[in-house]
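> any chance you could fold what I've pasted below:
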Amino acid sequence: QIDPDMKTTSDYLEEVIEEIGGFGKFQVLLHGSILLSKVSITWSLLIMAFAGAAPDWWCVYPNTTASGAINYNTTVLPSSSPNVTVPEMTKSFQTCTPPSNESSVCQSFVFDDSMRTIINEWGLICDDKWVTATVSSVQMAGLLISGLLGGQLADVIGRKPTFYVSILILSVSNIVAGFSTSWIMFAVTRFIIGLGCGAYLTVFYTFSVEFTPTKFRPIQIAVPDWSIWAALLGFFSYILKDWKSLHILTGGLTGLSLFTWWIVPESFRWLVSHDKLAEADKVIKKIARMNNHPKPDLNKLRAVVDSDPSFQGSRQYTFLELIRDRSLLKTTALAGVGWFSCGYAYYAISYSVDQLSGDLYLNMFLLSVIDIPALMSIWYLSNRLGRRWTCLGYFMIGSAACLGVAVSQMIDVDSGLQKTLINGFALAAKFGVSASWAAIMAFTTEVYPTVVRNIGYGTQNSISRIGALIAPQLVLVNKVTPGVMYIICFVVTLTSAITCLLLKETKDKTISDNLEVRVAGNRK
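Alright, predicted model coming up:
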């Protein structure tokens, strides 16, 4: 039996997890349910990599005549205009300025309709080319806001309701987005999708960690569910080739996750930290039953809680807690550097996929599957080397690869070798950044105590969205000035590697449920 003598509530609950089966059938079902729900967040966030990609396009001028610089073999336009012919598309015609023999502006824009994105849906090129990047930034603004609100909500009303409300928002808003009639309506729905994504991201990992034994904590990150769903997004983009169909499919698949409500209970750690011991008792017994283990004797739980000087019952914590306490403030600032750089670098690389050479769908697939070996290594390395050194190593890989892309793009030589180097370094950069983000995500959940874990985690998610909000704008700049976007990637990831070393190692440490006694005492 568990001996409560000289044990904190955190130590006691850690032993309870082991006593009711450790990582058993219940934990497998829990993590499986979250794996299924990942389609909502993965596709919702990455769908703009396809929806915002520019199909081949050219201008129709009223008086265009042949010149030696351009191949004028005529080509029938897409089926929307079957009786119109224009010169065969060349790079000369993928420009917003007319040829030298034309004084008029474009009579009309013509798009290759082999793929349907928001660009040919609403003609978002030339003077309107800023719209696509702005829509992506608007979405990230939604994530920034809900990262803070979602973290606070999850710590106040619970992990479970916050988790499932976010899934409901994502399901409905993705379907509505698929029926958008203007880019403004689409931008509004993307903002709402961002709100749902932010709430989801603040709670899904902390939710699962609080049911998981110490050595299995990084498993939610190590399983490459995000990468698998991202690769499938590339596959379905190739099959459907239509942004509307992708949004509706995303909403439908997301809705399926709502049925796991009857499988997943509220976090018993959250219940205990809010002095809801009777409800926590029911959850713990349910887990024991599902894991085929005897029900633990929890009669001493009240005595452990009452004797723990750091336990503060039903007290409500807010974001200000991270500022008032120096230790939490330092942790938030140091981890925030890494989260910012990951948010910027990950989405900058993902949203600039159409700037790589070769097939768009293949590049989307490769940028997704490269995450799989990165994420699968996290569990082993985090437990072997520790959280700090794992973060450091992957940030260094990402930093070096970003520098490689920047140098390759700035070399003014249009050759096959240059294109190969850019694509290769971009894949390596994505590998390093994805692994870094996974590592610091696992690290972050362990450095905050349960009573402020979702607030802290939500804050970090919001910090990452500042970087993600900036990323689409730099993707646009990179088209004009190649290399700029990746130079910034290099600087921020290198800085993050340094700040990781200043965080406290949490390998093999019991996660805390309440603030330290010192903090509680200072407030009396």
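> going forward, measure contacts between C-alpha atoms and count neighbours the same way
Noted.
> residues touching stretch 477-486, excluding its own?
Outside of stretch 477-486, the residues within contact range by Cα atoms under 8 Å, 6 or more residues apart in numbering are Ala348, Gln355, Cys402, Leu403, Val405, Ala406, Val407, Ser408, Gln409, Met410, Leu474, Val475.
> could you also give me the structure for this second sequence? I'd like to compare it with the first:
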Amino acid sequence: MAFASLLEHVGGMGRFQVVSVLLLSLPVLMMASHNLLQNFTAATSDHRCRLRPEANASGLDPEALLRVWVPRGERCRRFVTPQWWLLEANGSAPNGSRLETEPCGDGWTYDRSVFTSTIITEMAAMGTCSSFAPTFTVYCLFRFLTGMAFSGIVLNSVSLSLEWMPTHMRALVGTFMGYCYTAGQFLLAGVAFAIPDWRQLQLAVSLPFFGFFLYSWWLTESARWLVMVGRSHQALRELQKVARINGKKEEGDKLDIETLRSHMEKEMTSSGTRHTVVDLVRTPVVRRISFCLCFVWFSTSFAYYGLAMDLQNFEFNIYVIQLIFGAVDIPAKLVSILTITYVGRRFTQAAALILAGLAILANVLVPRDLQTLRTALAVFGKGCLAASFNCVFLYTGELYPTVIRQTGMGLANTMSRLGSIIAPLVKMVGEVFPALPFIIYGAAPVVSGLVAVFLPETRNLALPETVEEVERRTQPQKDEAQHLQVLLQPTQSSNSTGPH
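Prediction:
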């Protein structure tokens, strides 16, 4: 509670907090455009084999050419020789003839009514990625580096927001940032519809980050963390800056190192201790937290991207389904903020994951011709996973102490990225057994939802500063039981030695 009182002294939830959260939320808003960009830049348009060069010399109209050169319904093969008999109303193959086919030796022809250009059409036809990435390998490298950068952006945005938030505002701020990601999904659908060329689309969603970079230098470092690493004088300057922006300049000027030391004596004492990734598993409670959060983060991301990156498998307009998948986040996150605030983080996390898994598993039992029901279940499951994400970002920041919070968030985000990497690989299994991806996508959240039950509750608790503080939070019940036992011992002793 020491830093919480300092935070109230310099303005609590003031102008600084509002501006800071807005600035940190803008990159999160645009992050959805990159995370889900492949739905549009890598969309597979309807296509067929490009005809042999000599085919155009026949003088036939395009429909007749396709009939004699490309087997009906075939995308990746063409006839070796033209099958002229197919032009006759009741024609049949000549006796002894073989309908021999071959791969698309001259490339493919794509339907450009939805997407004028995607990485699929560009790379199959010309082997080029973009004016900035001359090969597919270079394109993949750039996307890999982008993913690494976004991991750091989201971690720092969430952590820095929580560090400067009063306890009672953390859930609300976390949900607001979650809604920014939801708004980003709507934005992506609109921008992708307006810019069907994938190179221009990629550029449009990337340019804003230069602006984010420029104003990032104004953002204020966490005073908690500065104290923990022994930079108390800088922490004092940051607190005075916050006080000034919040209209509490006089209160900020009264702060000095002695005041800071008296409020955060315990934290300053531990500032000389070096903390590493080993601290995530060194003590029993933090080890349990790390183990459970690895399950939760992996499964949430695994199932989320398994659904969100598979829009083309739904028999709807891809832009409309993107809007629907974004819109479901609005009620889902609203429900999650209510349960987070009034019921608790642990219940919200477990319930969201279990409901998501059950919805995905239910799709295994629904016939494929009931496409509307299948889509509705997938949308419900995606909404539950969005609620899980909304909760876990806040929950993780509250579970880990300041000294290893960023390290813990890094571990959690690594597990999340691992889940998103594996998700499309599992989808490939569907080519052999169509129901298996849904079984795997559904089972993972159910299991992790049960694992989440073992996490400590953090509702209405101040952010922990040290590992020892986290360990002590599980001790009150044990201490109370031991105290009660001590109080009862004299009575038990007198009863055993007294007259009967």
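> measure Phe433 of structure 2 to Asp61 of structure 2 for me?
41 Å (Cα to Cα, to the nearest Å).
> circling back to that earlier point, and the contacts of stretch 477-486 of structure 1, which of them are buried?
Neighbour-count burial (16 or more other Cα atoms under 10 Å) applied to these gives Ala348, Gln355, Cys402, Leu403, Val405, Ala406, Val407, Ser408, Gln409, Leu474, Val475.
> show me what the last one lines up with in structure 2.
Using TM-score structural alignment as the criterion, the counterpart of Val475 of structure 1 in structure 2 is Lys427.
> which residues in the stretch 151-300 of structure 1 form helices?
Ranges of helices in the stretch 151-300 of structure 1, per DSSP state H, counting those that start in this stretch, are 159-177, 183-209, 219-222, 225-240, 243-256, 268-273, 277-290.
> between those, which one is nearest to Ala141 of structure 1?
helix 183-209 (7.1 Å; Cα to Cα).
> next, count neighbours for the residue mapped onto Arg224 of structure 2 from structure 1.
Under the alignment (TM-score structural alignment), Arg224 of structure 2 pairs with Arg269 in structure 1. Neighbourhood size, Arg269 of structure 1 [other Cα atoms under 10 Å]: 24.
> residue contacts, Arg269 of structure 1?
Leu13, Glu210, Phe211, Ala280, Thr450, Asp513.
> quick one: residues contacting the residue nearest to the fourth one when sequence neighbours are not counted.
By the measure of Cα to Cα, 6 or more residues apart in numbering, the closest residue to Ala280 of structure 1 outside its immediate chain neighbours is Phe268, 4.7 Å from it. If a contact means Cα under 8 Å, 6+ apart, then Phe268 of structure 1 has Glu210, Phe211, Glu279, Ala280, Asp281, Val283, Ile284 as its contacts.
> check those against Ile119 of structure 1 and report the nearest one.
Glu210 (43.3 Å).
> count the residues that sit near that closest one.
Count around Glu210 of structure 1 with other Cα under 10 Å applied: 21.
> chain neighbours aside, what residue packs nearest to the aligned partner of it in structure 2?
Aligned counterpart of Glu210 of structure 1 in structure 2: Glu163 (TM-score structural alignment). Closest residue to Glu163 of structure 2 apart from its sequence neighbours, by Cα to Cα, 6+ apart: Ser222 at 6.1 Å.
> what about the one you found, how many neighbours?
By other Cα under 10 Å, the burial measure for Ser222 of structure 2, its neighbour count, is 20.
> which secondary structure state does the aligned partner of Val281 of structure 2 in structure 1 sit in?
Applying TM-score structural alignment, one finds that Val281 of structure 2 aligns to Ile323 in structure 1. Judged by DSSP: H, G, I helix; E, B strand; the rest coil, the three-state class of Ile323 of structure 1 is helix.
> who's in contact with Ile323 of structure 1?
Ile323 of structure 1 neighbours (Cα under 8 Å, 6+ apart): Leu329.
> report the separation between it and Thr459 of structure 1.
Applying Cα to Cα to Ile323 of structure 1 and Thr459 of structure 1 gives a distance of 11 Å.
> Leu367 of structure 1 too?
27 Å.
> who's in contact with the closest residue to Thr499 of structure 1 other than its chain neighbours?
Using Cα to Cα, 6+ apart and skipping the chain neighbours, the partner closest in space to Thr499 of structure 1 is Leu334 (5.7 Å). By Cα under 8 Å, 6+ apart, the residues touching Leu334 of structure 1 are Thr499, Cys500, Leu502, Leu503.
> just the buried ones among the contacts of Phe268 of structure 1, please.
Glu210, Phe211, Ala280, Asp281, Val283, Ile284.
> got a markdown table for these, with distance to Phe93 of structure 1 too?
Output for the buried ones among the contacts of Phe268 of structure 1, formatted as a markdown table (distance: Cα to Cα, whole Å):
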| residue | distance to Phe93 of structure 1 |
| --- | --- |
| Glu210 | 57 |
| Phe211 | 58 |
| Ala280 | 66 |
| Asp281 | 69 |
| Val283 | 65 |
| Ile284 | 66 |
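> and which of the residues you listed is nearest to Thr390 of structure 1?
Scanning those for proximity to Thr390 of structure 1, where the rule is Cα to Cα, the winner is Glu210, at 22.0 Å.
> what sits against the residue positioned nearest the centre of structure 2?
Closest residue to the average C-alpha location of structure 2: Ser301 at 5.8 Å, with Cα atoms, centre = their mean. Applying Cα under 8 Å, 6+ apart, we find Ser301 of structure 2 in contact with Ser416, Arg417, Gly419, Ser420.
> distance of Trp43 of structure 1 from Cys402 of structure 1?
Applying Cα to Cα to Trp43 of structure 1 and Cys402 of structure 1 gives a distance of 25 Å.
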